[in-house]
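*Asks:* A structural model of the following input is requested.
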Amino acid sequence: MNFEVIIGLEVHCELTTQSKMFSASPVTFGQAPNTKVNEVDLGMTGTMPVLNKTGVEYAVRVCHALNMEIDELLRFDRKNYYYSDLPKGFQITQDRFPIGRNGTMEIEVDGKKKTIEIERLHMEEDTAKQLHFDDHTLIDYNRSGIPLIEIVTKPNIRSGKEAAAYLEKLRSIFLYTKVSDAKMEEGSMRCDVNVSIRPFGSDKFGTRTEIKNLNSISNVQKAIEFEVSRQEKILLQGGKVLQETRRYDEGLKETVLMRSKGDAVDYKYYPEPNILPIRLDHQWVLDIKEALPEMPEERIKRYVEKYQLPKNDAKILVATKEISDYYDEAIRYTKEYKLVCNWLLGETMAYLNKSNTTIEAIKMIPKCLAEMVNCVVDETISSKQAKKVFDLMMETGKDPETIIEENHMKQISSVDEIRKIVCDVLDKNPQSIEDYKNGKDRAVGFLVGQIMKVTGGQANPGITNKVLIEELKSR
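*Replies:* I've put the predicted structure just below:
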């Protein structure tokens, strides 16, 4: 029996506003526990929430990027439950009236395009962070109240690959719209996965399991693929899939049970009494859309159509916004679009990986990379010399012209000058001329080596070879 996989994703994203969603406490990461909180975050009696306008703006940015219908009447609700990480005993969220509905995102997997439908985007506040030990749990309230958006897809994702492609693109949207750093390893982007399977042709959903605590996009794909396989085995053996919450164990490379789930919890939502409905100014919403930066898909199109880059190269460039921004800055100073791309995706990426650093932290500025490429194209330096110039730019931050002058690397490209040097070398090596006339091609290599020795490697290789052959044939 063949099964159809049904997947829905729920993604939480922390917004990088300066202050929290309903209080003036700063949004931070990695600070000393319980040092970035105030009375509102701790749910003290008599405190009142005040809505963060920038948090709303960031949510609207993402709604626009996901082609969503935006509800311009903001309404908040209370989600009532008590956990130790929720000091008020309720969470301020949006239940029936999310700010965004009916979005779409186009992804590409194995060369095939697919539209992922997005059900809703709503705003809420984050909970505190729990630190579990063998015999006790500690709570850090610094995270309590940080602005969150939650984005829920419709169940039309059909594989782990599709889920990974969706998350990669969603993460790039967060980065390009500058609403979040979207670091899954730090919890600023979190994903819950709902997975079920059903026989092909059936219109009835199977029993779904929820997978939590996934800390990377690759683990999302691995968890889905294992869970699909697990559920298939159960059904093929005549068993029944149970409604459960599971987590992915990286060591075991499988999902393991956290807890069984019964019917949906009744959170007894009701309108938040301390935040009255707020009507957003229509022009303000439109202005946010107009101010959005160029999105990854638009950049890919520009790179391919305007700069003639291979599509795969363009995709790699835009995968990291900072790399793409660096490229855009560099090509302001050169027309050699493909060469700049090659240096970025080749030597520069290798340097970043080897040094375990980021493009923002390197000493070589985009203009210098472009100028070095220009030096190669106009034959001021050779491709071999360019690698040395590149290393020195990374090491010192100096511009290529200074490095070339300091290291006496400027190529000799004057035909007349090179011809004079070639003639001097030939005059001193008559045996090599005889060897060449006798068909010994290695004589050419020897003579080129002698010329490079005389010029300190600065003779233009192409011109040198051409002039050398001309002179050899004339003797």
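*Asks:* only C-alpha atoms for contact and neighbour calcs from this point on.
*Replies:* Fine.
*Asks:* would you map the strands across the stretch 1-150 of the chain?
*Replies:* With strands called from DSSP state E, counting those that start in this stretch, the stretch 1-150 of the chain shows them at 3-14, 69-70, 73-74, 77-80, 90-93, 100-109, 112-125, 129-132, 137-140, 147-153.
*Asks:* contact partners of the fifth one?
*Replies:* Residues outside strand 90-93 that contact it (Cα atoms under 8 Å, 6 or more residues apart in numbering): 76-82, 122-125, 127, 272.
*Asks:* how about the third one?
*Replies:* Identification of contacts with strand 73-74 by Cα under 8 Å, 6+ apart yields 97, 99, 277-280.
*Asks:* now with 7 Å?
*Replies:* 99, 277-280 (Cα atoms under 7 Å, 6 or more residues apart in numbering).
*Asks:* returning to what we had before: just the buried members of the contacts of strand 90-93?
*Replies:* Neighbour-count burial (16 or more other Cα atoms under 10 Å) applied to these gives 76-80, 122-125, 127, 272.
*Asks:* redo those residues as CSV? Include distance to residue 383.
*Replies:* Below are those laid out as CSV (distance: Cα to Cα, whole Å):
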residue, distance to residue 383
76, 61
77, 63
78, 64
79, 63
80, 66
122, 53
123, 53
124, 54
125, 54
127, 55
272, 66
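*Asks:* for those residues, which one is nearest residue 17?
*Replies:* residue 125 (12.4 Å; Cα to Cα).
*Asks:* who touches that closest one in this structure?
*Replies:* 21, 91-93, 145-148.
*Asks:* and if we set it to 6 Å?
*Replies:* 145-148 (Cα atoms under 6 Å, 6 or more residues apart in numbering).
*Asks:* what do you get for residue 379?
*Replies:* Counting by Cα under 6 Å, 6+ apart, residue 379 has no contacts.
*Asks:* next, the second sequence, to be compared with the first:
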Amino acid sequence: MKYELVSGFETHIELQTKTKIFCGCTTQFGGEPNTHCCPVCIGLPGTLPVLNREVVRYAIKAGLAVHGEIAEVAKMDRKNYCYPDLSKAYQISQLYAPLIIGGYVELSNGRRIRLHHIHIEEDAGKLIHRHGDTYVDYNRGGVPLIEIVSEPDIRSIDEAKEYVEKLQQVMRSIGVSDCKMQEGSMRCDVNISVRPEGSDKFGTRTEIKNMNSITNIAKAMEYEYDRQVDLIESGGKVVQETLRYDDASGTTSSMRSKEDAHDYRYFRDPDLVTINISREEVEELRAQLPELPAEKCKRYIDELGIPEKDAQLLTKYRRISEYFDEAIDGVKSPKTVSNFIIGQIFRRVETENDKEAFDVATTPAQLNELVKLLDSGKIRNNLAKATLEKMLDSGKGVLEFISESDMGGMDENALLELCKAAVEGNPKAVEDFRNGKEKAIKALVGNVMKNSRGKADAQAAEAKIKELIG
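*Replies:* Next up, the predicted model:
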């Protein structure tokens, strides 16, 4: 029997406000343990929380960016449970009246992963296990989160990966979070079940907690899918439970039985006021949203002629798309700019962190100047590529490496002499070409381009060489 994977995600995203959700402590990542906290965020008796208005505004932007409906009235609730990283023994969250209802994330295959809701809440502290002892660092406690809860619409591991990537792109592009999974500012709880193909009845789900890398999400889902299928086919039953994933062994293991909402004894937080959102404020925040990655990708393809794969690479990271937008100002061929970025510049920014920061020595204005020289025919592509490498090494502008004589082009007689020298100096390539090896001509053209310092026209050189060879 074939089985279908059914999955939904609860994605926790830390918001990039300067201060925490209910106090004035910094949200900065790192720092010495227990130095970014105060009596309010660790819940000492007699303290009262005050909701950070920017948290609400950031959450509304996030909701709008994923097509959600902003509630006019939202309320804060207490989620009660005892764990060492939760100093108050309850977490201030939302259940009964969340800030954002509905929404969706559209995948490349056209399917929409529906969102049930998005709510705001405070993050918990962090447990550090060392040499058999456990320490608690409350620096993260009280950092503002949004939790994005999807419907169980995901049907494959590839869809799951794309869903997380799309959320990451959108939240980064609107500036509400850096979504650095390696630092915990984006974490996923993965709910997964299996059912016979063609069935419309959900199976028993398990939840894999606190996944902080897309690679591990894929591995954990693959293992858990296989485990559940094997269990069912051997006559067993899947138990609803919360699991942890061990990336060393590539397996999941039970943490506790899976809780439902009633297990947390939610009730309205008596210390916090009702949140009232005006339609005017919602529209004001909607107007502040930048062009979203999906919209920008479509514009690059439809209006600029960028191939779909390249457009997706350019829009995956906010800084790269901003760099590209500035570098194409007034150029004839935006695709040339795209080729330089994806080809030469990407070789120097290989990691996810490098691409996210996109801190390269050549400014968009400098790249723009280089491409305009190429557009105008003053320099050839080979010279432009070589010049860009020098610009990226030094941070200097185009004119530091290209002289007036370089921009003068090459007259017919000079080109003819270089082509004759290439033919006379490379008899093996000439013989190969005469014997039907078409690629041999490239070596001869390359010789001309090298000796002309990129000034020659490659097509004209190839035609001249073929004429000389006969």
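*Asks:* closest one to residue 368 of structure 1 among the strands of the stretch 1-150 of structure 1?
*Replies:* With Cα to Cα as the criterion, residue 368 of structure 1 lies closest to strand 100-109 of the strands of the stretch 1-150 of structure 1, at 34.9 Å.
*Asks:* report all helices and strands that the closest one contacts.
*Replies:* Applying 3 or more Cα pairs under 6 Å, 6 or more residues apart in numbering; DSSP states H and E, one finds that strand 100-109 of structure 1 contacts strand 69-70, strand 112-125.
*Asks:* what segments of the stretch 101-250 of structure 1 are helices?
*Replies:* In the stretch 101-250 of structure 1, the helices defined using DSSP state H, counting those that start in this stretch lie at 160-176, 217-236.
*Asks:* what's the shortest one packed up against?
*Replies:* The reference is to helix 160-176 of structure 1. Helix 160-176 of structure 1 packs on helix 217-236, going by 3+ Cα pairs under 6 Å, 6+ apart.
*Asks:* all strands for the stretch 251-400 of structure 1, in order.
*Replies:* Under DSSP E, counting those that start in this stretch, the stretch 251-400 of structure 1 gives strands at 254-260, 270-271, 278-279.
*Asks:* so what does residue 77 of structure 2 match up with in structure 1?
*Replies:* Correspondence of residue 77 of structure 2 to structure 1, assessed by TM-score structural alignment: residue 77.
*Asks:* shouldn't its match be in contact with residue 98?
*Replies:* No: between residue 77 of structure 1 and residue 98 there is no contact under Cα atoms under 6 Å: 10.0 Å.
*Asks:* common neighbours of these two, please.
*Replies:* Joint contacts of residue 77 of structure 1 and residue 98 (Cα under 6 Å, 6+ apart) do not exist.
*Asks:* ok, back up a step: of the strands of the stretch 251-400 of structure 1, which is nearest residue 470 of structure 1?
*Replies:* strand 254-260 (69.1 Å).
*Asks:* so how far is that closest one from its chain's centroid?
*Replies:* When distances are taken as Cα atoms, centre = their mean, to the nearest Å, strand 254-260 of structure 1 is centred 29 Å away from the chain's centroid.
*Asks:* average distance between it and structure 2?
*Replies:* Strand 254-260 of structure 1, aligned to structure 2 and superposed, deviates on average by 3.0 Å (mean Cα distance after the TM-score superposition for structure 1).
*Asks:* now do that strand: everything it contacts.
*Replies:* Contacts of strand 254-260 of structure 1 (Cα under 6 Å, 6+ apart): 226, 244-249.
*Asks:* looking at those residues, which are in strands?
*Replies:* Per DSSP state E, strands hold the following members of the contacts of strand 254-260 of structure 1: 244-249.
*Asks:* among those, who's most crowded?
*Replies:* residue 248 (24 neighbours; other Cα atoms under 10 Å).
*Asks:* distance check, the counterpart of that residue in structure 2 against residue 14 of structure 2.
*Replies:* Under the alignment (TM-score structural alignment), residue 248 of structure 1 pairs with residue 245 in structure 2. In this structure, residue 245 of structure 2 and residue 14 of structure 2 are 22 Å apart, going by Cα to Cα, to the nearest Å.
*Asks:* kindly report the same for residue 428 of structure 2.
*Replies:* From residue 428 of structure 2 to residue 14 of structure 2 the distance is 64 Å (Cα to Cα).
*Asks:* more neighbours: which of the two?
*Replies:* More crowded of residue 428 of structure 2 and residue 14, by other Cα under 10 Å: residue 14, with 26 against 12.
*Asks:* now do the contacts for that one.
*Replies:* 144-145, 185.
*Asks:* turn the residues you listed into a markdown table, including distance to residue 447 of structure 2 and neighbour count.
*Replies:* Shown next, in a markdown table, are these (distance: Cα to Cα, whole Å; neighbours: other Cα atoms under 10 Å):
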| residue | distance to residue 447 of structure 2 | neighbour count |
| --- | --- | --- |
| 144 | 61 | 28 |
| 145 | 60 | 26 |
| 185 | 52 | 20 |
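*Asks:* and which of these is nearest to residue 406 of structure 2?
*Replies:* Closest to residue 406 of structure 2, out of all of those and judged by Cα to Cα, is residue 185, at 50.0 Å.
*Asks:* now check structure 1 for the residue matching the closest one.
*Replies:* Superposed on structure 1 with TM-score structural alignment, residue 185 of structure 2 falls opposite residue 188.
*Asks:* distance of that match relative to residue 398 of structure 1?
*Replies:* 37 Å.
*Asks:* by neighbour count, which of the contacts of strand 73-74 of structure 1 wins?
*Replies:* residue 99 (25 neighbours).
*Asks:* from what I can see that one touches residue 69, true?
*Replies:* No: counting by Cα under 6 Å, residue 99 of structure 1 sits too far from residue 69 to count as a contact (8.2 Å).
*Asks:* name the nearest residue to residue 204 of structure 1, sequence neighbours excluded.
*Replies:* Leaving out its chain neighbours, the residue that sits closest to residue 204 of structure 1 by Cα to Cα, 6 or more residues apart in numbering is residue 198, at 7.3 Å.
*Asks:* this completes my enquiry, with thanks.
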